[in-house]
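In: here is a sequence together with a model predicted from it:
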Amino acid sequence: MVTNNTALPQLAGALSEQHRNDPSDSIKELTMKPLTSASANEIWPRTDSSRLALKPLAAALLGATLLTACGGDDDNPAAIENGDFVGNWISAEDGQALKVESNKVTSYQYTAGHCLIDQSTTGNQADLGKQGWTLNTDNTSLTLKTNHLGTSYIDISYQKADELPAQCADDKLLTQYFEDDFEADPARDYQIFWDTFNEYYPSFARRGVDWETINSTYSGQISNDMSEPEFFQVLAQMVQPLQDSHISLENGDAEASFMRGETFDDRLLAEFLESDQVDGAIDTDAEYQAYMAYIGTQYQLMNEIRTSYATNDIQQAANDELLWYKVEQDGSSVGVLIINAMDGFLEDADEAENLAEIKADMDALETAIVQVLTDLKDTEGLIIDLRDNPGGHDVNSQVLVRHFLDTERTLYSKQSRLGNDRTDLEVIRLSPAELTYTKPVVILTSPMTESAAEVFTMAMSALPHVTVLGERSQGALADTLEKQLPDGTNFTLVNEYYLSSDGDWYEGQGIPVAAEIPFMTLEEREEEEDLGLETAWEAITE
């Protein structure tokens, strides 16, 4: 093991604050029964909301600029300056529609049989042109895209339509829980939930789930007199077999999400259940608090071990989401860059909610990665540690990738499910940034490498000087599609295929690794060593 010459007490506290895997935020009401190793991957995750629904760009922008409130500047009767935006717009692959009027934008979510109003806004907030939306040359396509800092990202497109979907006619719209005339209807809401996945979700076969069988199993459990928690429980049980970390459900205090494979959190739970602090299950508050304390201690230990190899001062930037240092030994010098997330790079900033905030987040990351690569320019190789990175925005992944390109390259492509077909491929092709690092790079991943962190890994895998080690990533690359039910249940799913530069589809499988190295086993923690980092060092220096 490489020894550390840098004192870390102040750093350990900072890293501990970044640990986002506190299950207390997401167990909530659903943990009324004991938490055991058998139940660990059922309805309650061991991850908090930062891992639940990592919003794609469109969700952030739609949620903030178009649909933040039912209201706006009603004193401006013609807020939309470009009349070409006015009309009906449909995104068939997303099950979403827009009705754009001169002073109002209304968003709809629909399936083949149902439709409800998402939200609407009026006045100046309804001016899509000012919110970053663009029209094609013949005004038949409405698109939200980002091309900041050399990135290439089309997040959502709507096509001009003469009419809204028939089910979105005013007399067919569903009433919702906040409306006076709302009547609870579990059978209807169950059908909307099942239909949404049936019409848009692309990965049933990949994840080994027969959705028709799920319907046969659970539809009979729905009744008009069931409670709201009982209904929520059924929905969560329906999607649990998919083990898709981009599927989440939320209604009030009840939350549910899922993970694939054995994660570091799974190992911690198994270790605790085998300890003398419990008898095979966590079923009291005292035992739960002891479990939480064990998680916190082990995460702090894990982070201390990951940084114990530093032979210089450890640096942090981008709201402490990037951490880097050098390992200099036996005449070799290797850089280590730990990236904790793919968003949240501005200090004291909430999740980016409009185009300006997203660009500011990208700018903060750009500044940080330039600082990193400037500090590490004289190293002979770089280890990028993504083993505890839940993802964020793909645009930030692209910002990073550009700094490792040797030439303009096609890195990956994406398309959406469209009924029994797919939309046209969107090809992601990027050019190098001004400052690049093209020496050997080893990326470390684990099942806790998710979403945009996986997109970064997949894109980097197309480069000749990059190797991926560790464990397969989570296998949840596609953007989340946010939906809601009339009863107030919010849920996410995916409807996309992300394909590597070679056309490989890693959803539900994870990005493959050149060598399998489990992330921070109990034995490693007891020995205070990181076999992943040590193997990556050897791959670069030997």
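Out: Good, I have the coordinates. Numbers count the residues shown, from 1 in each chain.
In: CA only for contacts and neighbour counts going forward, please
Out: Fine.
In: gap between residue 520 and residue 239?
Out: 29 Å (Cα to Cα, to the nearest Å).
In: one more: residue 473?
Out: As judged by Cα to Cα, residue 473 and residue 239 stand 20 Å apart.
In: try it against this one:
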Amino acid sequence: MKRSGYIRKTFGLILFALMATVSCTETAYVPATFENTPIGNFKALWNIMDRHYCFFDLKKRELGVDWDSVYVKYEKLIDKDMSDLSLYEVLNNMLRELKDGHVNLYGYYDVGRNWTWKTDYPSNYSAEIRSYYLGNDYFIAAAGYNYIILPDNIGYMTIESFSNVISESKLDAIISWFALCNGIIIDLRENGGGIVSEAEKVAARFTEEKVLAGYMKYKTGPGRNDFSDAMPIYLEPASTQLRWQKPVALLVNRGCFSSANDFTVKMKALPNVTVFGDRTGGGGGLPISSELPNGWSIRFSSAPMFDADMNDIEGGVDPDVWVSLTDSDRAKNVDTLIETARKWINDKIINP
């Protein structure tokens, strides 16, 4: 682990990390003065977050979380004779105040997490109903990439995760198979993220020109508001491979997090794409990691990302068309989101 001093990340380094993986292993500064005691580990964790976490203003504005008050609240719970398990519970509860899905405490007992970005909302999704649309004879391009042509000549594909690598040749095969279709439905629901470069690889198949997709800031110092100016993020078309220019309906729900959230931002910036469903789960901060004196690891959001209009995407991305899976449709094994997207594509054919 790197402990030599505060890391002043260059924008190029941040972009490299962003393109490589959301599970970034870049490490943050750990002050050497903190001892491996309950209070030492508590102070180390609070200070690491204080210097490097990127959403304090947002969390205070939206959740009323004051990080200094959090210190006072949880310091009272630290005892020099407390067990490791008790310490872990206190530290994890302190981090849960932030309600950030990219904040995780990796201890010997558990991985601390907060999934309220997903669990506090309706799923607007049924795996059983989706299986009726896929049937038994669908194609599998890669793990989680399933596709088929629906009876009304609309391509339907699922992307269940961006953790799995899909080759450019397999993306070519999907687009070739859909070539005569009137449009494509991409079902992103329940995609919890993965490798950002994989998400960008897929999005690049749906544009013919370089498009401003969003912005990112990065930390320039230990102050809570020490950020760079907003740096533009562009989506560029796939260079030599096949690209799709007919209508695309992207289906999202609260289960779309991290790189799936980023994928939604990029796709929403494209003129041939309309997003249907619910707000995504968010996860709009590039995560990095650090380590406490006792060896526990902490992961947290370090660089905030925004859409093309400079809207913060930590709390999710709104769809263009809000659609919920209705109880009446669910009872009939009908997916309201898929049917709404099919109607939109068919209407586009009649009234382009």
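Out: Thanks, I have it. All of these numbers come straight from a predicted model, not from anything done at the bench.
In: residue 473 and residue 239 of structure 1 - which one has more neighbours?
Out: Using other Cα atoms under 10 Å, the more surrounded residue of residue 473 of structure 1 and residue 239 is residue 473, with 31 against 24.
In: which position in structure 1 pairs with residue 164 of structure 2?
Out: Residue 164 of structure 2 maps onto residue 344 in structure 1, with residues paired by TM-score structural alignment.
In: what does residue 46 of structure 2 give?
Out: Checking TM-score structural alignment: residue 46 of structure 2 goes with residue 194.
In: what's the helix or strand for its match?
Out: Element membership for residue 194 of structure 1 (DSSP states H and E) is helix 186-200.
In: list the buried ones in that helix?
Out: Buried residues in helix 186-200 of structure 1, counted by 16 or more other Cα atoms under 10 Å: 186-190, 192-197, 199-200.
In: helices and strands around the helix or strand where residue 100 of structure 1 lies, which ones?
Out: For residue 100 of structure 1, the host element (DSSP H and E) is strand 96-101. Counting contacts by 3 or more Cα pairs under 8 Å, 6 or more residues apart in numbering; DSSP states H and E, strand 96-101 of structure 1 packs against strand 87-91, strand 104-110.
In: can I get those strands in CSV with distance to residue 524 of structure 1?
Out: Formatted as CSV, these follow (distance: least, Cα to Cα, whole Å):
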stretch, distance to residue 524 of structure 1
strand 87-91, 49
strand 104-110, 48
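In: out of those, nearest to residue 451 of structure 1?
Out: strand 87-91 (22.7 Å; Cα to Cα).
In: for residue 110 of structure 2, list the residues it contacts.
Out: With contact set as Cα atoms under 8 Å, 6 or more residues apart in numbering, residue 110 of structure 2 has no partners.
In: can you tell me how far the counterpart of it in structure 1 sits from residue 265 of structure 1?
Out: Under the alignment (TM-score structural alignment), residue 110 of structure 2 maps onto residue 254 of structure 1. Distance, residue 254 of structure 1 to residue 265 of structure 1, by Cα to Cα: 21 Å.
In: check the buried residues of helix 186-200 of structure 1 and tell me the two furthest apart.
Out: 186 and 200 (21.2 Å).
In: helix, strand or coil: sort out residue 335 of structure 1 for me.
Out: Assigned by DSSP: H, G, I helix; E, B strand; the rest coil, the conformation of residue 335 of structure 1 is strand.
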